[in-house]
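1. pasted the sequence and its predicted model underneath.
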Amino acid sequence: MNSSHTNAERQSLIMRAIWMLIFFFVWQIAEVVLLVVVVAQLVMRALNGKVNESLRGFGDSLSQYVAQIGRFATFNTDRKPWPMSDWPLPRPADIETPPPAASDVPKEPQA
C-alpha cells in the first residue's frame, strides 16, 4: 500500500511539473503583453495627460495573473491559474497620499 501511495505522489508531482512547464511559457507571453501595456500607458500619459482606464484595469489583472503563476510554480498554492480558475479582477488603483509636511512630523524631545 505504501508503494501505491508513493507512486500516486510521483504521478501527481509529474503532472504538476507539466503544468508548471505550460505556465512557464504562458508567463513568457504574459510578460511581453504586460510590457506592451506599460509602454502604451506611458505613451498615452505623455500624449493625453492621463492613463487609459481599460488598460489600467487589464494591466492590474495581468499583473495578478503573473503573480498567480509565480505562486503556483513556487509551491505556495496548489490552485492553478487561469484557465483552470477565474481570471483575476482588477483592483482599484492605489491612492497615493502626499508625504507629510515638515511641520507635521513630530519632533523628538531634546535631552
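-> Received it, and whenever you're ready, just let me know what you need.
2. from here on, contacts and neighbour counts on C-alpha atoms
-> OK.
3. right, and residue 88 touches residue 63 too?
-> No: with contact defined as CA atoms under 8 Å, residue 88 does not count as touching residue 63 (9.1 Å).
4. packing partners of the longest helix anywhere in the chain?
-> In the chain, assigned by DSSP state H, the helix with the most residues is helix 2-48. Judged by 3 or more CA pairs under 8 Å, 6 or more residues apart in numbering; DSSP states H and E, helix 2-48 is in contact with helix 53-73.
5. try it against this one:
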Amino acid sequence: MAEHDHLDGRIRGERPEPEARDGLLMRLIFTVLIAILINLAQTVLVVVTVIQFVIMLLHGGKPNDRLAEFGLDLGVWIAKAVRYQTAGSDVKPWPWTDLD
C-alpha cells in the first residue's frame, strides 16, 4: 500500500505536477525579491530611527507622530513579508497587495 503525503495527497516520492513546480518557481522569485526589499526596509528603519531620535532630542523627548506611524506601517509590512517567505501565508506584501 502506497503512503500518501499528508499535505496534498500525493504518493510520497512522486514529483509535483508541472503547475505546482511552476508555482514554486514563482514563489522562489517572489521570495528573493521580498528578501531584497526586507534588506532595504532594514536600512530605511535605521535611518528613520536616527531621525526620530534626533527629533526627540530637539523636542524634549516628544517623538514625531508621522514617523511613529510610518514605523508601525513598516513593521506590519515586514511581518507580512516574513509570513509569505516562511509559507505562513500565500498573500504577498505590498506592492502586490494593499499595505493595510
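-> That came in fine, so what should we check first? It should be emphasised that the depicted structure is a prediction, and the values quoted were computed from it without experimental measurement.
6. tell me which residue lies nearest the centroid of the second structure.
-> Residue closest to the mean C-alpha point of the second structure, counted by CA atoms, centre = their mean, is residue 81 at 0.7 Å.
7. give the aligned equivalent of it in the first structure.
-> In the first structure, the residue matched to residue 81 of the second structure (TM-score structural alignment) is residue 69.
8. how near is its match to residue 30 of the first structure?
-> 10 Å (CA to CA, to the nearest Å).
9. quick check: the match of residue 81 of the second structure touching residue 81?
-> Yes: look at residue 69 of the first structure against residue 81 with CA under 8 Å: they come within range, at 6.0 Å.
10. what's the closest non-adjacent residue to residue 85 of the first structure?
-> Excluding its sequence neighbours, the residue lying closest to residue 85 of the first structure (CA to CA, 6 or more residues apart in numbering) is residue 79, at 7.6 Å.
11. sec struct for the alignment partner in the second structure of that neighbour, please.
-> By TM-score structural alignment, residue 79 of the first structure lines up with residue 91 in the second structure. Three-state assignment for residue 91 of the second structure (DSSP: H, G, I helix; E, B strand; the rest coil): coil.
12. burial count for residue 91 of the second structure?
-> By other CA atoms under 10 Å, 14 other residues sit near residue 91 of the second structure.
13. contacting residues around it?
-> The contact partners of residue 91 of the second structure, by CA atoms under 8 Å, 6 or more residues apart in numbering, come to 80, 84, 97.
14. from residue 30 of the second structure, how far out is it?
-> For residue 91 of the second structure, the distance to residue 30 of the second structure - CA to CA - is 11 Å.
15. ok, residue 65 of the second structure next?
-> Relative to residue 30 of the second structure, and taking CA to CA, residue 65 of the second structure is found at 32 Å.
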